[in-house]
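**Q** Pasted the sequence and its predicted model underneath.
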Amino acid sequence: MSAVQRHAIVVGAGIGGLTAALALGRRGWRVTVCERAAGPSSVGAGIVLAPNALRAFATIGFDITRAAGRTLPAAMGLRRPDGRWLNRADGAALAARYGGPPLALHRSALAEALTAALPAGTVRHGVAVTSVD
């Protein structure tokens, strides 16, 4: 008798939902991602993935650096509205301290790479989830 494949429904095709879908899929689950937007969005800003985030992706077998390249920010931090730095970190110092550099990329590039790593048809756009049982 064959085992029944488990099926997960993930609500939302944001970075978290796509990452969850990829992790579940790599563990043998059949996954469907329901996203209410009509299609992928290129709206958004940049994101910096810290070395621990890159290690978490590596744990599920996903190498974002292959899909999106590697951009080491020279510096990063928080600024006040007037442009003055509140906190600043040197990219090379972060790489030395945490065992690897952070990765800067556009959010949509990360979402596209995650979607591309999923089996075709996993992400269903234009599907609003109205209740969960």
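**A** The structure has been received and is ready for your questions.

**Q** From here on, just use CA atoms for contacts and neighbour counts.
**A** Noted.

**Q** Would you map the strands across the protein?
**A** Per DSSP state E, the chain carries strands over the ranges 7-11, 30-35, 46-49, 75-79, 85-90, 103-106, 123-125.

**Q** Tell me the helices and strands packed up against the last one.
**A** The reference is to strand 123-125. strand 30-35 (3 or more CA pairs under 8 Å, 6 or more residues apart in numbering; DSSP states H and E).

**Q** if we can go back for a sec, turn the strands of the chain into TSV, including distance to residue 117 and mean neighbour count.
**A** Below are those laid out as TSV (distance: least, CA to CA, whole Å; neighbours: other CA atoms under 10 Å):
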stretch	distance to residue 117	mean neighbour count
strand 7-11	16	16
strand 30-35	13	20
strand 46-49	18	14
strand 75-79	29	12
strand 85-90	32	11
strand 103-106	17	19
strand 123-125	11	20
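
**Q** next, the one to line up against it:
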Amino acid sequence: MKKDIHIPKVEGVYIAIVNEYNDIYKTQDWNAYIINDKDIDLEMILIVTSGYSEKKMTSIFRKKLDKLPKKSYAKIELMQEELFALNNTFKVSFFEGNAMFDKTYLFRKNTINLKALQPVPLMDVKGVLMK
């Protein structure tokens, strides 16, 4: 029965969109990161990203990480600025111990911009953070 299914709440795992300088191409790039601010490692992390609006939809991007150590972060993808006019979702599933966790992070259209930057945990940079 549905009432018997317990879905644990995700805490301490964030998605950040960071504007950073690319030394190789000499450009300012926007990159998406997953951050594990917990005191436990995450295992088998699956991330599915896509962008959408009323008239447009991007292709679906999938990424798998075998492990994300405690108090660490990993780059998910480079994001083109044209995507910021769309709603961008990051569906994240992972195992913590024997429990599976799942959460969808939504960056609404036009919310990723330089005016929305704030400190990002563990990274010592500023970015657009979704908790």
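**A** That came through, no problem. If you're wondering where the values come from, they're calculated on a predicted model, not measured in any experiment.

**Q** Next, the TM-score between them, please.
**A** Remark: TM-score between the superposed chains equals 0.22 [TM-score structural alignment, normalised by the length of structure 2]; 61 aligned residues with a CA RMSD of 5.7 Å.

**Q** a markdown table please, covering the strands of structure 1 and showing distance to residue 67 of structure 1.
**A** Converted to a markdown table, the strands of structure 1 look like this (distance: least, CA to CA, whole Å):
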| stretch | distance to residue 67 of structure 1 |
| --- | --- |
| strand 7-11 | 23 |
| strand 30-35 | 21 |
| strand 46-49 | 14 |
| strand 75-79 | 23 |
| strand 85-90 | 25 |
| strand 103-106 | 11 |
| strand 123-125 | 18 |
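
**Q** Look up how far residue 43 of structure 2 lies from residue 96 of structure 2.
**A** Here residue 96 of structure 2 is placed at a distance of 6 Å from residue 43 of structure 2 (CA to CA, to the nearest Å).

**Q** and the gap between residue 119 of structure 2 and residue 67 of structure 2?
**A** Taking CA to CA, one finds residue 119 of structure 2 at 24 Å from residue 67 of structure 2.

**Q** picking up where we left off before, show me which of residue 96 and residue 43 of structure 2 is the more surrounded one.
**A** residue 43 (19 against 14; other CA atoms under 10 Å).

**Q** Measure how buried the nearest residue to the more buried one once chain neighbours are set aside is and give me the count.
**A** Excluding its sequence neighbours, the residue lying closest to residue 43 of structure 2 (CA to CA, 6 or more residues apart in numbering) is residue 67, at 4.4 Å. Neighbour count of residue 67 of structure 2, defined by other CA under 10 Å: 14.

**Q** Pull the contacting residues for residue 67 of structure 2.
**A** 41, 42, 43, 44, 45 (CA atoms under 8 Å, 6 or more residues apart in numbering).
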